[in-house]
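[1] pasting the sequence and the predicted model now:
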Amino acid sequence: MDINQYLDATYLKTAKQANISEDQTKQKVIDLVNEAIENNFKLAMIRPEYVSMANQMVKNAASTLLIGTVIGFHEGTYSTAEKLEEAQKAIDDNADELDFVVNYTAFKEGKINLVKAEVFKCTKLVLEANKTAKWIIEIAALTNDEIVGLTQLIRAVVLDNFGEENASKVFVKSSTGFFVTEEGKPNGATFEAMELIVENAKPLPAKAAGGVRNYEDAVKMVNLGVTRIGTSSAKEIADGGNAKEAY
């Protein structure tokens, strides 16, 4: 299987998180985008402040690489107004895909209408701009029942308000890669969780983020019905090696 077009090459650490300088962080983003262009990956997923720069790189290379960014990252507890403001800036900077962290904390607290309104308003903004939205549900923070419930909520909002004709433009995505788990439990995509997401999101596509460690795992995810794979080790996976990073 040619796995490259399933891969979203990812670098989302801030300079502080990586304990490096701002210049070093910018260089990591440049290197990631160049690598994604050279290897014909589907997308480069980067923080919002680098979207304009990355788009210029893609244009200069006459590449088909997509540029994606994150919204409400990584906690998801930003207000809907804040997420809409971030999203509009990313759209203005010509991001192709916007990955929102859903307010899964509110969902767990039973604030269902808040979550529905957030998914509706943010998805509407993205679709009207002819972009793609992905909703990160942070599976490591959820029980299996909550994974199913939140996935079904997103599916229902999209289909009820935007129709099946727009389903392919709204993903359900597993993880941020930044959630801190207890006792060494995985904080990224697992096969069990992705099966639940794929089954309950249809016809919305699913993205497995984090936890995919090698080419074999990537193929298995695709065979489960996953459409995209987010990883900070895209080249290693594409080359048949093992991921060098946790995400």
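    Great, that's in hand. Numbers count the residues shown, from 1 in each chain.

[2] switch to C-alpha atoms for all contacts and neighbour counts from now on
    Will do.

[3] and the residue positioned nearest the centre of the chain, what element?
    The residue lying closest to the centre of the chain (C-alpha atoms, centre = their mean) is D99, at 4.8 Å. Counting by DSSP states H and E, the element that carries D99 is strand 97-101.

[4] contacts for that strand?
    Here strand 97-101 makes contact (C-alpha atoms under 8 Å, 6 or more residues apart in numbering) with 66-76, 83, 87, 90, 126, 131-138, 176.

[5] filter these down to the buried ones.
    Listed as buried from the contacts of strand 97-101 are 66-76, 83, 87, 90, 126, 131-138, 176; burial here means 16 or more other C-alpha atoms under 10 Å.

[6] measure L84 to V70 for me?
    Separation of L84 from V70 (C-alpha to C-alpha, to the nearest Å) stands at 12 Å.

[7] remind me, longest helix of the chain?
    As assigned by DSSP state H, the longest helix anywhere in the chain is helix 144-162.

[8] show me which residues of that helix are buried.
    146-155, 157-158.

[9] just to revisit the earlier point, from the buried ones among the contacts of strand 97-101, which ones fall inside strands?
    The strands, defined by DSSP state E, take in 66-71, 132-136 from the buried ones among the contacts of strand 97-101.

[10] okay, pairing it with this:
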Amino acid sequence: MQKKVLKILDYTLLKPTASKEDIKTFCEETIEHGFKTVFVHPYYVSFANERLKDHGVKVGVPIGFSLGGATTKVKVAETLDAINNGATEIDMLINLGALKSKEFDVVKYDIEEVVKASNGLTTKVIIETALLTEEEKITACKIIVEAGADFVKTATGFNGGGATIEDVKLLRSVVGENLGVKAAGGVRNFQDAVNMIEAGATRIGTSGAIAIISGKKSEETY
């Protein structure tokens, strides 16, 4: 199970105060522990990619982070710029305001345009489960499937809550077996990770990846 967990961990460093020295250490840790994918802010994509590209590590980037309220045009531009700098996975935040306003065509278009800009790269859509009703979670999942994204992702970990077993089970039940489910936010130890996998997660995003594979507990929440 440990090898399976390691394979699907997305190691993240998304603190707003992270320095280049922090990112350099983060990349060294990634290589040392054998993580397959990392996520850093757009500003650090090129920097991280230069250090990881010869080690078979994918560099992912959050888009519309961490509130989701940017316009579609801005999210598309951010996506294209990130790809140009070496990003190979895209995690976009859903337009929560539009979802809450029941402007479902807007939500779908927003995702479709980022998926199109990603041009075949793995695209995940963050829905912030802690901020949604069950009905909104179900609706969001259905829109994500229709819009052609590859994953639904629980949370950023920055907006009041993260992944729960119940939410992962719900998302999996809605999207079926052909879409990925990424559990992120509050996955702090190995057992948490195992629980998420058993609930239906096929990817786990965490800043506590080292603690998870070493059997320790991380205090990080994202």
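    Great, that's in hand. Quick caveat: nothing in here was measured; it's all calculated off a predicted structure.

[11] after superposition, what is the TM-score?
    The TM-score (TM-score structural alignment, normalised by the length of the second structure) is 0.95; 219 aligned residues with a C-alpha RMSD of 1.3 Å.

[12] continuing past the longest helix of the first structure, what's the next helix or strand?
    The first helix or strand that comes after helix 144-162 of the first structure along the chain, using DSSP H and E, is strand 170-173.

[13] from the middle of its chain, how far away would that next one be?
    With C-alpha atoms, centre = their mean, to the nearest Å as the basis, strand 170-173 of the first structure stands 8 Å off its chain's centre.

[14] show me the helices in the second structure, by range?
    Under DSSP H, the second structure gives helices at 2-8, 20-33, 45-52, 72-84, 96-100, 104-118, 134-147, 165-175, 190-199, 209-214.

[15] residue in the second structure paired with I67 of the first structure?
    By TM-score structural alignment, I67 of the first structure lines up with V59 in the second structure.

[16] residues in the second structure aligned with stretch 140-154 of the first structure?
    By TM-score structural alignment, stretch 140-154 of the first structure lines up with residues 130-144 in the second structure.

[17] residues contacting that stretch, please?
    Residues outside stretch 130-144 of the second structure that contact it (C-alpha under 8 Å, 6+ apart) are 99-100, 104, 107-108, 111, 125, 127, 129, 151-152, 155, 159-162, 170-171, 174-175.

[18] rerun that using 7 Å as the cut-off
    The contact list for stretch 130-144 of the second structure, computed with C-alpha atoms under 7 Å, 6 or more residues apart in numbering, reads 108, 129, 152, 160-162, 171, 174-175.

[19] aligned partner of K111 of the first structure in the second structure?
    Match for K111 of the first structure (TM-score structural alignment): E103.

[20] do you know how far that match is from N95 of the second structure?
    As for E103 of the second structure, its distance to N95 of the second structure is 10 Å (criterion: C-alpha to C-alpha).

[21] switch the helices of the second structure over to TSV; also include distance to V181 of the second structure.
    Listed next are these as TSV, based on distance: least, C-alpha to C-alpha, whole Å:
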stretch	distance to V181 of the second structure
helix 2-8	11
helix 20-33	22
helix 45-52	24
helix 72-84	21
helix 96-100	19
helix 104-118	16
helix 134-147	10
helix 165-175	7
helix 190-199	9
helix 209-214	18
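
[22] nearest to L14 of the second structure, out of the ones you listed?
    Closest approach to L14 of the second structure among the helices of the second structure (C-alpha to C-alpha): helix 20-33, 9.7 Å.

[23] quick one: the closest one to the first structure mean distance?
    Compared with the first structure after the fit, helix 20-33 of the second structure shows a mean deviation of 1.4 Å (mean C-alpha distance after the TM-score superposition for the first structure).

[24] what does the residue nearest to the centre of the first structure correspond to in the second structure?
    Taking TM-score structural alignment, the alignment pairs D99 of the first structure with D91 from the second structure.

[25] repeat for K28 of the first structure
    Matched to the second structure by TM-score structural alignment, K28 of the first structure sits across from D22.

[26] from N159 of the second structure, how far out is its match?
    Taken as C-alpha to C-alpha, the span from D22 of the second structure to N159 of the second structure is 23 Å.

[27] the first structure: matching residues for stretch 204-220 of the second structure?
    Going by TM-score structural alignment: stretch 204-220 of the second structure matches residues 229-245.

[28] distance between the ends of that stretch?
    Span of stretch 229-245 of the first structure from end to end, C-alpha to C-alpha: 14 Å.

[29] now do the buried residues in that stretch.
    Within stretch 229-245 of the first structure, the residues scored as buried using 16+ other C-alpha under 10 Å are 229-238, 242-243.

[30] now those in TSV, with distance to L7 of the first structure?
    Below are these laid out as TSV (distance: C-alpha to C-alpha, whole Å):
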residue	distance to L7 of the first structure
I229	5
G230	6
T231	7
S232	10
S233	9
A234	6
K235	9
E236	11
I237	9
A238	8
N242	14
A243	13
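
[31] for the match of I67 of the first structure, what are its contacts?
    By C-alpha under 7 Å, 6+ apart, the contact list for V59 of the second structure reads 37-39, 45, 49, 87-89.

[32] what's the closest of the residues you listed to L13 of the second structure?
    For the contacts of V59 of the second structure, the nearest to L13 of the second structure is F39 (6.3 Å; C-alpha to C-alpha).

[33] ok, that closest one touching T12?
    Yes. Contact criterion C-alpha atoms under 7 Å: F39 of the second structure and T12 qualify, at 4.6 Å.

[34] neighbour count winner among those two?
    Taking other C-alpha atoms under 10 Å, F39 of the second structure and T12 do not tie; F39 has more neighbours (25 against 22).

[35] which one in the first structure is aligned with the more buried one?
    Under TM-score structural alignment, F39 of the second structure pairs with M45 in the first structure.

[36] how near is that match to D99 of the first structure?
    Using C-alpha to C-alpha, one gets 9 Å for the distance from M45 of the first structure to D99 of the first structure.

[37] what residues are shared contacts of those two?
    Overlap of the contact sets of M45 of the first structure and D99 (by C-alpha under 7 Å, 6+ apart) consists of T69.

[38] still on that earlier bit, dump the buried residues of helix 144-162 of the first structure to JSON lines, plus distance to E35 of the first structure.
    Below are these laid out as JSON lines (distance: C-alpha to C-alpha, whole Å):
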{"residue": "E146", "distance to E35 of the first structure": "36"}
{"residue": "I147", "distance to E35 of the first structure": "33"}
{"residue": "V148", "distance to E35 of the first structure": "35"}
{"residue": "G149", "distance to E35 of the first structure": "37"}
{"residue": "L150", "distance to E35 of the first structure": "34"}
{"residue": "T151", "distance to E35 of the first structure": "32"}
{"residue": "Q152", "distance to E35 of the first structure": "36"}
{"residue": "L153", "distance to E35 of the first structure": "36"}
{"residue": "I154", "distance to E35 of the first structure": "33"}
{"residue": "R155", "distance to E35 of the first structure": "33"}
{"residue": "V157", "distance to E35 of the first structure": "36"}
{"residue": "V158", "distance to E35 of the first structure": "34"}
